[in-house]
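Visitor: next comes the sequence, and after it the predicted model I'd like to discuss.
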Amino acid sequence: MKPSNLKPKLLLFGGTGSIGRSIQNKFIEKGWDVFIVSRSSIEDDKYIKWNPIKEDELSSDILKYFKKIGKFSAVCWSQGSNFNDSVYDYNPIAHQEMYETNVMYILNSLSILIRHNLVAKPTRFCVVSSIWQNISRQDKLSYAVTKSALKGLVLSLSNDLGRDGHLFNAVLPGVIETSMTSLNLSDEQKMQIKGATQFNRLATLEDVSNAVYSMNSFLNTGITGNFTIVDLGFSRVKNI
């Protein structure tokens, strides 16, 4: 399906993961054209191979393609990396690589999009971060540090980009009901999280994509510098 210049367009970084696919489906369902940036080649005219960490400038082919399809009304970053570590096994190289993927990737790509005038005025920007930018769990040193850095990124960008009317927010998922969660957490850990609130369940991918849509779509007319937590109250409300 070829893009329609009449449809609003979302540029989605990290659209191949479970959260990214859910966001993609939500926007398509709402009538948007969704274009996905990936570091690997995929035979689809909606996928763009681009790695903002290694490529500090767009290739002429990608720039020409972006100019052809028109400006983006929304940009979402749902890419990122995650691994377990602590101060006892800290590896500065691995830590730096995670910072590049979780933080610099966003700044590099945003800078290029703005420099080439590829986003509409105003554009709604949204970063998918994590509740672990605000609270701590064991053996998540590098992940927590890089996600915490996103708090400063969102606040600073929401301030600076206001001069052009742009809105910049973040959505912070908690533990989501996915196959990846089942691989990383034991049944006992999942039950513990479910029982922490009276919902007795985990948040879902749809809960996250609904929150992203509310920040990234035209429904958002005045929210910026905001952090929407999607965890059914887990990080703030406890059963006692």
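Guide: Cool, got the structure.

Visitor: rest of the way, CA atoms for contacts and neighbours
Guide: Fine.

Visitor: all strands for the chain, in order.
Guide: 9-13, 33-38, 47-49, 72-77, 119-128, 167-173, 227-230 (DSSP state E).

Visitor: can I get those in a markdown table with mean neighbour count?
Guide: Output for the strands of the chain, formatted as a markdown table (neighbours: other C-alpha atoms under 10 Å):
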| stretch | mean neighbour count |
| --- | --- |
| strand 9-13 | 26 |
| strand 33-38 | 22 |
| strand 47-49 | 19 |
| strand 72-77 | 24 |
| strand 119-128 | 22 |
| strand 167-173 | 25 |
| strand 227-230 | 22 |
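
Visitor: got these as TSV, with distance to residue 95 columns?
Guide: Shown next, in TSV, are the strands of the chain (distance: least, C-alpha to C-alpha, whole Å):
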stretch	distance to residue 95
strand 9-13	21
strand 33-38	22
strand 47-49	25
strand 72-77	20
strand 119-128	20
strand 167-173	21
strand 227-230	24
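
Visitor: show me the one of those strands that comes nearest residue 88.
Guide: strand 167-173 (27.3 Å; C-alpha to C-alpha).

Visitor: what lies in contact with the closest one?
Guide: Contact partners of strand 167-173, identified using C-alpha atoms under 8 Å, 6 or more residues apart in numbering, comprise 122-131, 154, 157-158, 161, 208, 211-212, 215, 222-231.

Visitor: mind checking the longest helix of the protein?
Guide: helix 141-160 (DSSP state H).

Visitor: so it versus strand 167-173, what angle?
Guide: In terms of direction (axes from the mean of the first three to the mean of the last three C-alpha atoms, to 10 degrees), helix 141-160 departs from strand 167-173 by 150 degrees.

Visitor: which strands and helices sit next to helix 141-160?
Guide: helix 92-99, strand 167-173 (3 or more C-alpha pairs under 8 Å, 6 or more residues apart in numbering; DSSP states H and E).

Visitor: what angle do that helix and helix 92-99 make?
Guide: Using the same axes, to 10 degrees: helix 141-160 against helix 92-99 is 40 degrees.

Visitor: run the chain-centre distance for helix 141-160.
Guide: 12 Å (C-alpha atoms, centre = their mean, to the nearest Å).

Visitor: which residues are in contact with that helix?
Guide: 81-87, 95, 98-99, 102-103, 127, 129-130, 132-134, 136, 166-170, 224-226.

Visitor: ok, second structure coming up, stack it against the first:
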Amino acid sequence: MTMANPLSKKLILITGASRGIGLSISRKFAHAGASLILVSRTRPHLDAALSALPPGGEHRCIAGDVGDPQFWEEVRGGCGKKLDVLVNSAGITHSSLLMATKPETIEDIIRTNLVGSVLGCRAVLRGMVRARSGCIINISSVLGIKAGTGSVAYAASKAGVIGLTRSLAAEVGSSGVRVNAILPGYIETDMTSGMAEGARREALEFTPMRRMGTAEEVADAAMFLVLNKFANGSQVVLDGGLSAT
């Protein structure tokens, strides 16, 4: 490992890696010398993400559903070696009042955002605990700690991710495995690009910095959590001050 390549010889798996925050984290880690396994549901999107990484790394991708236990069994069997870092970034969002939200939509949100993160952690833990080293980063949301109208199922799933992070950090910290979470606010991604103009304006009005964050700024936080060896059970809030209001 060198200062120029602090993640050299590290094997990192990133879910939701084909776009948005997951893709930015992938690029950041690839530039730092890591070998990556990119995970997303759609193969063409994964292929595009793989081609967007800097040349020279040993990267590959796996298409699948993170909410499916069998998918994680296949991932665990196909990694070939212990993962050094897992980033649970796969997630879906939805905006509607709870009484107007279909049960299947609620189930899909919880399955992807929360169950997928739990299953991902479970799949990698045995190897990390055996090696007495490893880092897990769960991408939650500021809505896990701050109310948001029209986001009940999403907020519930992301609050669950915070609970997962805190409990697992306590459970495996003595084994040398660190578990942390990032809680983004409004970030310029595909998810927020479709916001109605009124909703976007209101979001900026309630954010003290009066702007949305960037996926690259979230990637910076992920890099900090990988490199800081005392970070365990942390909740890094990146919301421009939104949760402080």
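Guide: Thanks, I have it. Quantities reported herein were computed from a predicted structural model and do not represent experimental measurements.

Visitor: quick one: TM-score?
Guide: Here the TM-score for the pair of chains, by TM-score structural alignment, normalised by the length of the first structure, is 0.83; 225 aligned residues with a C-alpha RMSD of 2.4 Å.

Visitor: so residue 124 of the first structure versus residue 54 of the first structure, what's the distance?
Guide: 25 Å (C-alpha to C-alpha, to the nearest Å).

Visitor: oh, that last question was meant for residue 107 of the first structure, not what I typed.
Guide: 13 Å.

Visitor: quick one: which of those two has more around it?
Guide: Taking other C-alpha atoms under 10 Å, residue 107 of the first structure and residue 54 do not tie; residue 107 has more neighbours (16 against 10).

Visitor: in the second structure, what residue corresponds to the more buried one?
Guide: Taking TM-score structural alignment, residue 107 of the first structure has residue 118 as its aligned residue in the second structure.

Visitor: residues in contact with that match?
Guide: residue 164.

Visitor: centre of the second structure to the edge, which residue is at the far end?
Guide: residue 99 (28.2 Å; C-alpha atoms, centre = their mean).

Visitor: show me what that one aligns to in the first structure.
Guide: Aligned against the first structure - with TM-score structural alignment as the criterion - residue 99 of the second structure pairs with residue 88.

Visitor: spatially central residue in the second structure, please.
Guide: Judging by C-alpha atoms, centre = their mean, the second structure has its centre closest to residue 89, at 2.2 Å.

Visitor: can you tell me how far the counterpart of it in the first structure is from residue 64 of the first structure?
Guide: Under the alignment (TM-score structural alignment), residue 89 of the second structure pairs with residue 78 of the first structure. Residue 78 of the first structure sits 24 Å away from residue 64 of the first structure, going by C-alpha to C-alpha.

Visitor: before we move on, what about residue 230 of the first structure?
Guide: Taking C-alpha to C-alpha, one finds residue 230 of the first structure at 37 Å from residue 64 of the first structure.

Visitor: picking up where we left off before, my guess is the residue nearest to the centre of the second structure contacts residue 18. True?
Guide: No. Shown here, residue 89 of the second structure and residue 18 do not form a contact pair, counting by C-alpha atoms under 8 Å, at 10.2 Å.

Visitor: that older thread, which residues in the second structure does the longest helix of the first structure align to?
Guide: The alignment of helix 141-160 of the first structure onto the second structure (TM-score structural alignment) spans residues 152-171.

Visitor: what residues of that stretch count as buried?
Guide: Neighbour-count burial for stretch 152-171 of the second structure flags 152-162, 164-166, 168-169 (criterion: 16 or more other C-alpha atoms under 10 Å).

Visitor: can you check stretch 192-205 of the second structure too?
Guide: For stretch 192-205 of the second structure, burial by neighbour count (16+ other C-alpha under 10 Å) applies to 200, 203, 204.

Visitor: and the second one, what pairs with it in the first structure?
Guide: It refers to residue 203 of the second structure. Aligned by TM-score structural alignment, residue 203 of the second structure pairs with residue 193 of the first structure.

Visitor: how about that match, what does it touch?
Guide: Residue 193 of the first structure touches 175, 201, 202, 234, counting by C-alpha under 8 Å, 6+ apart.

Visitor: ok, and what's touching stretch 89-97 of the first structure?
Guide: So stretch 89-97 of the first structure is in contact with residue 142, going by C-alpha under 8 Å, 6+ apart.

Visitor: quick one: that stretch to chain centroid distance?
Guide: The chain centre lies 22 Å from the centre of stretch 89-97 of the first structure; the measure is C-alpha atoms, centre = their mean.

Visitor: buried ones in that stretch?
Guide: residue 95.

Visitor: circling back: relative to residue 151 of the second structure, how far out is the residue farthest from the centre of the second structure?
Guide: 11 Å.

Visitor: check residue 76 of the second structure too.
Guide: Taken as C-alpha to C-alpha, the span from residue 76 of the second structure to residue 151 of the second structure is 33 Å.

Visitor: about what we covered before: of the contacts of residue 193 of the first structure, just say which sits nearest to residue 43 of the first structure.
Guide: Closest approach to residue 43 of the first structure among the contacts of residue 193 of the first structure (C-alpha to C-alpha): residue 175, at 32.1 Å.

Visitor: can you find the partner of that closest one in the second structure?
Guide: In the second structure, the residue matched to residue 175 of the first structure (TM-score structural alignment) is residue 186.

Visitor: got a list of what its match touches?
Guide: 192, 203, 212, 213, 239.

Visitor: could I get the residues you listed as TSV with distance to residue 8 of the second structure?
Guide: As requested, these are exported to TSV (distance: C-alpha to C-alpha, whole Å):
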residue	distance to residue 8 of the second structure
192	33
203	39
212	32
213	28
239	30
